[in-house]
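Student: Sequence first, predicted coordinates after that:
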Amino acid sequence: MTAFSLEPERSAWCAELRALAADRLRPLAEKGEPGHVNRALLAELARLGLLERLFTSGALDLCLMRESLAQACTEAETALALQGLGAHPVHAHGTPAQRERWLPAVTDGSAVAAFALSEPGAGSDAAALELAARPDGPSRWRLTGEKCWISNAPEADLYTVFARTTPGAGSRGVTAFLVPADRPGLTGSPLEMLSPHPIGTLGFDDVPVTADDVLGEADRGFRVAMGTLNLFRPSVGAFAVGMAQAALEATLAHTARRDAFGGKLSDLQSVAHQVAEMALRTEAARLMVYAAATAYDSGAPDVPRRAAMAKLLATETAQYVVDAAVQLHGARALRRGHLLEHLYREVRAPRIYEGASEVQRGIIAKELYAQQVTAEAE
């Protein structure tokens, strides 16, 4: 990959993914029940080899998968992404036994994974989480508390759960645990949300965990969380770029054929300039996403800043592009079942999850000032 374009092989792969999403994944998505895990869709993602590729490819390929799927089937994109988000900590930090137990089931679609970080009082401020892991003998704990806004809850089969093992220690006192859904004391309930995929709460009533359930090291779970988010934040941007591209293409087709004021909508300078702006912002966001993913794959030191920039720009851009597309389509775009009605509902949440836009700006500023301090000290 150059700084500005994909190699022909990758471009061809993306085109193939878009076709597969339209032909094989979208029909399964349409048969799914909103608010519930679509296991038939997951099984097809597995048959296509995409779930396995979550753990064998780098950040750039993850972004390309998410962008390509999002253009044709956002439900398939989200199902893929949530499997990766929930199970990446197992892949990256799990013991051989943990990986052997769960990763084959995740990649064949028979086990649904979830990433359980957010709480009612600790969403954007992830270091403030309060789910307590109280000692219960040597290398044993009991989890007590609640998680909220957890995608795939309460239907997931395994949860990456972040709990406080050292009170008052901020981000330094958090441990990541791998918790199967059938663990005693673990309950959940769904939340009725705008998103079509399941989102729910989790209740922990003295849920037993041991050293065998720890992902990484005790009291170092915040690193597990941030490492996972540094990988997935650019790919959230890729999801957003895919939605923006779908909205842009729909708008190009509509304005080129829609009769208005004695010509086509595209003949109006105000419309043509709006479409040009939509294309400009989409391409700028795409390039920033690719740059952040490439930085991650190369082990660059500025990944947190780049990941935050990519997620921020792409999600804000997608909101703008989809909104502009709705405006240019008029009332038809708000009709239930229209592509843009669907995208309008889907595009809002990515500006909040995995760190709201305000959090991303905070990360960017923090990284910039840290870089400035380092430069002055040299």
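Tutor: Looks like it arrived, so ask away.
Student: make it CA atoms for all contacts and neighbour counts henceforth
Tutor: Will do.
Student: Show me what the longest helix anywhere in the chain is packed up against.
Tutor: Longest helix in the chain by number of residues (criterion: DSSP state H): helix 221-257. On a contact count with 3 or more Cα pairs under 8 Å, 6 or more residues apart in numbering; DSSP states H and E, helix 221-257 meets helix 59-72, helix 74-93, strand 174-180, strand 263-264, helix 269-297, helix 303-329, helix 339-346.
Student: and of the ones you listed, who's closest to R18?
Tutor: helix 59-72 (5.3 Å; Cα to Cα).
Student: From A279, how far out is A325?
Tutor: Separation of A325 from A279 (Cα to Cα, to the nearest Å): 11 Å.
Student: When these two are compared, which one has more neighbours?
Tutor: Ranked by neighbour count (other Cα atoms under 10 Å), A325 and A279 place A325 first, with 27 against 18.
Student: Distance-wise, check that one relative to M278.
Tutor: For A325 relative to M278 (Cα to Cα), the value is 9 Å.
Student: again, but for A370
Tutor: 34 Å.
Student: More neighbours: these two, which one.
Tutor: Neighbours were counted for A370 and for M278 using other Cα under 10 Å; M278 has more, 23 against 12.
Student: circling back: check the contact lists of A325 and A279 and give me the overlap.
Tutor: Here A325 and A279 have L248 as joint contacts, going by Cα atoms under 8 Å, 6 or more residues apart in numbering.
Student: element containing L20?
Tutor: Counting by DSSP states H and E, the element that carries L20 is helix 8-20.
Student: Alongside the first one, take a look at this:
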Amino acid sequence: MVQLADFIFRFAHRRLIWCLVACYGVGALWPSVGIWIRQTELPVFHGMSPSLLSLMLGLLLFNAGLGLEHEHLAHLKHRWPVLVAALAAGILLPLAYLLGLSSLLGFAEGTTRRPLLLGIAVIAAMPTAGSSTAWSQNADGNMAMSLGLVLFSTLLSPLVAFGMLHLLTGAVAAQGGRQTIGFASQMAAVFLTLWVIVPALFGIVVRRLLGAARTQKLKQHVKLVNLINLLLLNYSNASLALPPLIERPDWSLLATAVLAALGLAIVSFGAVVPISRLFREGRPERASLYFGLGMRNNGAGLVLVATLLPEPEIVLLPIILYNLIQHFGAGIVDRYLLETVEERPLINSQGDPTDRNRAR
């Protein structure tokens, strides 16, 4: 059974980009199941019916906590400058991009573009995506670094979201939601706590109860579940984003939204290069940094916008597009950038030099 899970995972993982393309194509042409996933609520708890999407997100974070190795956690105590630098880059660089984009698009005058800018601001304000831990886990990244980015960025997210949205107060007011910023930020904080922080901590506790040996036996099954979960999440998001674009295309608006979201993705993923070179990080840490900085919790962003604005369609467009772009970008990173091992010695997770083959 373990060998079968390992074979399926390796087969799909080597073709991950094409699997993502297939998910987008199926979502565009046959969106009904994806819409059902988004709309389904399950009576899991007494008096509570969380959405299937929330449970899928929680499963990703539970698996991330389950895969957290104590050696990595101990190593993270000595690598806090890297974590702080990554968290700062994840806030400041998108902020700089947002300010530059607002000037480029003529924020003060272009009322039709204000909703797009507000959508980019929401993306920039969101913490690291929970799905980044699954990408990192599947790429044998440093799970302590991945979870650290998710947990600390989530703890900071209410303050960051409040500040980012207030930078675009005019756009928020134009969309009719100026007075609800604080409430929406609180709603996002509750959502992130329930479906990001709590499942990750629960996974860590379960790992402690099971022990390292038993958890190691489950590793390939966990990776396969993560992969299937990721593909289903991408299919569901594509089902929401792509059919309306095909049925009622607004090419000017769509091109602007794609370029804006793509630019933010390039800035976010690109921030890893100077950080990894400055701190001489090895492959496991670089993998976690790429996915942690490049991927945003757009599910929380969608909840935030739906709560914040009465007519959120245009604001949602860049958020949905960024969600598609970030997973495609993660697939490119996983397939190409992480397979390119530099000629110089790398630093492994214990801080010791290692050769090229071991770095893989």
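Tutor: Looks like it came in fine. Keep in mind it's a predicted model, so treat the numbers as computed, not measured.
Student: After superposition, what's the TM-score, could you say?
Tutor: After superposition, the two chains reach a TM-score (TM-score structural alignment, normalised by the length of structure 2) of 0.25; 134 aligned residues with a Cα RMSD of 6.2 Å.
Student: For A377 of structure 1, the count of nearby residues, please.
Tutor: Residues lying near A377 of structure 1 (other Cα under 10 Å) number 7.
Student: before we move on, what about P353 of structure 2?
Tutor: Based on other Cα under 10 Å, the number of other residues close to P353 of structure 2 is 14.
Student: cool, and R66 of structure 1?
Tutor: Neighbours of R66 of structure 1 (other Cα under 10 Å): 29.
Student: Just list the residues touching it, thanks.
Tutor: 77, 80-81, 235-236, 238-239, 242.
Student: separation between it and A247 of structure 1?
Tutor: From R66 of structure 1 to A247 of structure 1 the distance is 16 Å (Cα to Cα).
Student: quick one on the thing from earlier: which residues do A325 and M278 of structure 1 both contact?
Tutor: Common neighbours of A325 of structure 1 and M278 (Cα under 8 Å, 6+ apart) are L248.
Student: Which one of the helices and strands packed on helix 221-257 of structure 1 lies nearest to D205 of structure 1?
Tutor: Judging these by Cα to Cα, what sits closest to D205 of structure 1 is strand 174-180, at 13.1 Å.
Student: Which of the residues in that closest one are classified as buried?
Tutor: 174-180 (16 or more other Cα atoms under 10 Å).
Student: Tell me which two of the residues you listed sit farthest apart.
Tutor: Taking Cα to Cα as the measure, the buried residues of strand 174-180 of structure 1 span a maximum distance of 18.9 Å, between V174 and P180.
Student: Would you agree L118 of structure 2 is in contact with I314?
Tutor: No: counting by Cα atoms under 8 Å, L118 of structure 2 sits too far from I314 to count as a contact (9.3 Å).
Student: Of the two, give the one with the bigger neighbour count.
Tutor: L118 (28 against 19).
Student: What helix or strand is that one located in?
Tutor: Here L118 of structure 2 sits within helix 114-125, counting by DSSP H and E.
Student: which helices and strands sit right next to that helix?
Tutor: Packed next to helix 114-125 of structure 2, using 3+ Cα pairs under 8 Å, 6+ apart, are helix 80-104, helix 143-167, helix 169-174, helix 251-270, helix 298-308, helix 313-335.
Student: Compare those helices and report which one is nearest to L73 of structure 2.
Tutor: Among these, helix 143-167 sits nearest to L73 of structure 2 (Cα to Cα), with 5.1 Å.
Student: one step back: make a markdown table out of the buried residues of strand 174-180 of structure 1 and add distance to R26 of structure 1.
Tutor: Output for these, formatted as a markdown table (distance: Cα to Cα, whole Å):
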| residue | distance to R26 of structure 1 |
| --- | --- |
| V174 | 39 |
| T175 | 38 |
| A176 | 34 |
| F177 | 34 |
| L178 | 32 |
| V179 | 31 |
| P180 | 30 |
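Student: between these, which is closest to R305 of structure 1?
Tutor: Nearest member of the buried residues of strand 174-180 of structure 1 to R305 of structure 1, counting by Cα to Cα, is V174, at 22.8 Å.
Student: No further queries at this time; thank you.
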